[in-house]
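*Asks:* Predicted model and sequence follow; I will ask about them next.
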Amino acid sequence: MLPFPTLNELLATAKVVSLPMRVKFRGITERETLLFRGPVGWGEFCPFPEYGDAEASRWLAAAVEAAWQGFPPQLRENIPVNATVPAVPAARVPEVLERFGRVGAVKVKVAERGQELADDVARVTAVRDALPEAAIRVDANAGWDVTQAVEALGRLSAVGLEYAEQPVQHIEGLAEVRRQLARQGTPVLIAADESVRKEDDPLKVARAGAADLIVVKVAPLGGVRRALDIVAQAGLPAVVSSALDTSVGIRAGLALAAALPELPFACGLGTVRLFASDITGDPLVPDDGAIRLREAVADEGLLERYAAPAERRDWWLDRLRRVHAILDT
């Protein structure tokens, strides 16, 4: 592995952009990210603003891997992906799905703050009505407690769910939801996301028997190679997903999906469709339910067009300096 780049090497090509979203997602309408270019390609550093520097250091490690080291050998060239439906009103579901074209799987956001279970049921039902044969998975982002999760998944399972992603916050809660669903005969698998990427030990969830599968994201786990190691040690099926990245970050997710020995589920890597624009002229978006593996090269014109305001650029560069200091030691 190449030596870790100096701060000046990162700053020399650093670009901060703010990309408009087509719909509100994760509570935001603009996605800010910092990109830089290394010897083998582009890297993306985009931990959400509320994340602390220690957690953000894993995101920087992943970006450096992409730009300075490159990715492991690939086992496949076409990566199946799901469509993603944010917590929009049910009437907007067809509009959102239309952007993804033909897909075989859809992830639907549920448990949005300020909404009711009835909103979730209507949204998921609208997806099923639009795509009768699709695999539907729901993502609660730990928005329920155990009682709410068991009730909600009992109702949502009526339309047929492939799995439920992070229905509750803690590993113990995931295990309890899994037990109660099995006890009442509700056929919904449990996937762990935050309980993998936000834990000091990402293997806890597997040892606790708290999930049927795990969701892995390259940036929060510190890079493609570390994510591959975590999947191997966990011994559970894995779904590769994104962290609302541009095509540069999606390229790293595709590298992980391409390197996994098995890929039993469609990946959550189609989220560039949620942006009004990307930073490359050849965005990594689904075509007929899959993304073809290829490089993502940032376009200087697009980087300039979507350049973040000066104060936000300074905020990100200061953050880069702090996080680099953590990794450099």
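*Replies:* Alright, I've got the coordinates.

*Asks:* only C-alpha atoms for contact and neighbour calcs from this point on.
*Replies:* Fine.

*Asks:* which residue sits closest to residue 222, ignoring its sequence neighbours?
*Replies:* residue 58 (4.2 Å; C-alpha to C-alpha, 6 or more residues apart in numbering).

*Asks:* Now for the one you found: which residues touch it?
*Replies:* 219, 220, 221, 222, 223 (C-alpha atoms under 8 Å, 6 or more residues apart in numbering).

*Asks:* hmm, 10 Å instead?
*Replies:* 45, 47, 64, 197, 218, 219, 220, 221, 222, 223, 323, 327 (C-alpha atoms under 10 Å, 6 or more residues apart in numbering).

*Asks:* Presented hereafter is structure B, for comparison with structure A:
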Amino acid sequence: MFSIPPLEQVLAAAHVVSLPMKVKFRGVSVREVMVLDGPAGWGEFGPFLEYDDEESARWLASALEAGWLGHPDPVRNRVPVNATVPAVSAEQVPSVLAAFDAVHTVKIKVAEAGQTLAQDAARVGAVRHLLPEAKIRIDANGGWTVEQAVSALRMLGVFGLEYAEQPVASIEKMAAVRKAMGGSVLIAADESVRKAADPLAVARAGAADLLVVKAAPLGGVRRALEIVAEAGLPAVVSSALDSSVGIGAGLALAAALPELPYACGLGTVSLMAADVASPSLVAVDGGMDVRDVVADPELLARFAAPAERRDWWLERLRRCHALL
């Protein structure tokens, strides 16, 4: 653990940006984040707007770790990365995939509110048609009931699924789905790790075959490494719709894991129409080389959030800092 820097120092290091998206993702068409220019590097504070202060404080801890302590030493210099397809229509799939370079693995959003399983199947089928050799994984963000999840996974399983991420909301329901599937589709836990009071409970319950870990929601790279080690399950590192600065923390986490059997979900900058770094941290030939990310002053100025939004984020920073 490192000493939390004084609030005044953090406020002085803060830049708030508003980054337009190429395609709506998680209902977001413009992504607001705060990046911090710390003495050890750049950190990102970007909890989604609906998150409360207690949850958001962990994101701040991650940003301060990156900016004031720096990332741990890597054990690999390159990390495989998957493409991400939001809950778009099947007709939009080709244009979404065109934003990614040399796609070997694809994560597809399913169970979107207001959409049907038939739409999910069409989207997954469109990806499989375009990429017959790619690994495909789906992410329901806890949107199904147990019965819906089992039915959906049996249907979508015909496309060949690497795993299904968070098909249902609770750990108990995850365990029920995993038991019902009998190993025919692997189950990955995301929200059951990053949003849980006890991130290890899902592993103890035998409710998942692997973990999806994100540096920011877990309080930083080092805390995420501890959770993976204690859980004793394979891990996939994912992002939270971050700018290249935030992706840099995820890349550092993936680079420091002792084992990395799966491609990581760190390619979401390709879904953005703007960024804070040049060049952006995006996958090349299906992977990312490990490197530090530095925000570009010109981009920070060009995409600076309006004054009222900057004030909103600074007040949020003050509240969350007080919780650390």
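*Replies:* Alright, I've got the coordinates. Treat the numbers as computed from the prediction; the structure is a model and nothing was measured.

*Asks:* And the TM-score between them?
*Replies:* Overlay of the two chains. TM-score (TM-score structural alignment, normalised by the length of the second structure): 0.99; 324 aligned residues with a C-alpha RMSD of 0.8 Å.

*Asks:* Buried subset of the contacts of residue 58 of the first structure as a ChimeraX selection?
*Replies:* If you want just the buried ones from these in ChimeraX, going by 16 or more other C-alpha atoms under 10 Å, the selection is:
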select :45,47,64,197,218,219,220,221,222,223,323
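
*Asks:* re the thing from before, any idea which helix or strand carries the residue nearest to residue 222 of the first structure?
*Replies:* In this structure, residue 58 of the first structure sits in helix 53-64 according to DSSP states H and E.

*Asks:* hey, where'd the helices end up in the stretch 151-300 of the first structure?
*Replies:* Using DSSP state H, counting those that start in this stretch, the helices of the stretch 151-300 of the first structure run over residues 171-183, 194-197, 204-207, 218-221, 224-234, 247-259, 300-305.

*Asks:* Distance to residue 103 of the first structure for those - can I get that in JSON lines?
*Replies:* Shown next, in JSON lines, are the helices of the stretch 151-300 of the first structure (distance: least, C-alpha to C-alpha, whole Å):
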{"stretch": "helix 171-183", "distance to residue 103 of the first structure": "28"}
{"stretch": "helix 194-197", "distance to residue 103 of the first structure": "25"}
{"stretch": "helix 204-207", "distance to residue 103 of the first structure": "30"}
{"stretch": "helix 218-221", "distance to residue 103 of the first structure": "23"}
{"stretch": "helix 224-234", "distance to residue 103 of the first structure": "25"}
{"stretch": "helix 247-259", "distance to residue 103 of the first structure": "17"}
{"stretch": "helix 300-305", "distance to residue 103 of the first structure": "28"}
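
*Asks:* Could you say which one of those comes nearest to residue 240 of the first structure?
*Replies:* helix 247-259 (6.1 Å; C-alpha to C-alpha).

*Asks:* After superposing, tell me the mean distance of the closest one to the second structure.
*Replies:* With mean C-alpha distance after the TM-score superposition for the first structure, helix 247-259 of the first structure departs from the second structure by a mean of 0.5 Å once superposed.

*Asks:* In the second structure, what stretch matches that helix?
*Replies:* Under TM-score structural alignment, helix 247-259 of the first structure corresponds to residues 244-256 of the second structure.

*Asks:* now for the residue nearest to residue 222 of the first structure: what does it line up with in the second structure?
*Replies:* That one, residue 58 of the first structure, aligns with residue 58 by TM-score structural alignment.

*Asks:* and the angle from the helix holding residue 58 of the first structure to helix 247-259?
*Replies:* 80 degrees (axes from the mean of the first three to the mean of the last three C-alpha atoms, to 10 degrees).

*Asks:* Could you double-check that residue 215 of the second structure sits in contact with residue 226?
*Replies:* No - contact between residue 215 of the second structure and residue 226 fails when scored by C-alpha atoms under 10 Å: they sit 11.3 Å apart.

*Asks:* Now do the strands in the stretch 101-250 of the first structure.
*Replies:* 105-109, 135-139, 163-165, 189-192, 213-217, 238-241 (DSSP state E, counting those that start in this stretch).

*Asks:* Most tightly packed of those?
*Replies:* Of all these, strand 213-217 carries the top mean neighbour count, a mean of 27, counting by mean count of other C-alpha atoms under 10 Å.

*Asks:* in the second structure, what residues pair with it?
*Replies:* The aligned range for strand 213-217 of the first structure is 210-214, by TM-score structural alignment.

*Asks:* same check, this time on stretch 90-106 of the first structure
*Replies:* Alignment of stretch 90-106 of the first structure against the second structure: residues 90-106, by TM-score structural alignment.

*Asks:* List the buried residues of the matching stretch.
*Replies:* So stretch 90-106 of the second structure, judged by 16+ other C-alpha under 10 Å, has buried residues 90, 93, 96, 97, 99, 100, 101, 103, 104, 105, 106.

*Asks:* Which ones among the residues you listed map onto helices?
*Replies:* Counting by DSSP state H, the part of those found in helices is 93, 96, 97.

*Asks:* What distance do you get for the last one to residue 89 of the second structure?
*Replies:* With the distance defined as C-alpha to C-alpha, to the nearest Å, residue 97 of the second structure ends up 13 Å from residue 89 of the second structure.

*Asks:* Which residues are in contact with each of those two?
*Replies:* With C-alpha under 10 Å, 6+ apart, residue 97 of the second structure and residue 89 have no common neighbours.

*Asks:* ok, residue 61 of the first structure - how many residues close by?
*Replies:* 22 (other C-alpha atoms under 10 Å).

*Asks:* again with residue 282 of the first structure
*Replies:* Quick note: residue 282 of the first structure (other C-alpha under 10 Å) scores 14 neighbours.

*Asks:* Show me what it lines up with in the second structure.
*Replies:* Using TM-score structural alignment, residue 282 of the first structure sits opposite residue 279 in the second structure.

*Asks:* is it true that that match touches residue 244?
*Replies:* Yes - counting by C-alpha under 10 Å, residue 244 is a contact partner of residue 279 of the second structure at 9.0 Å.
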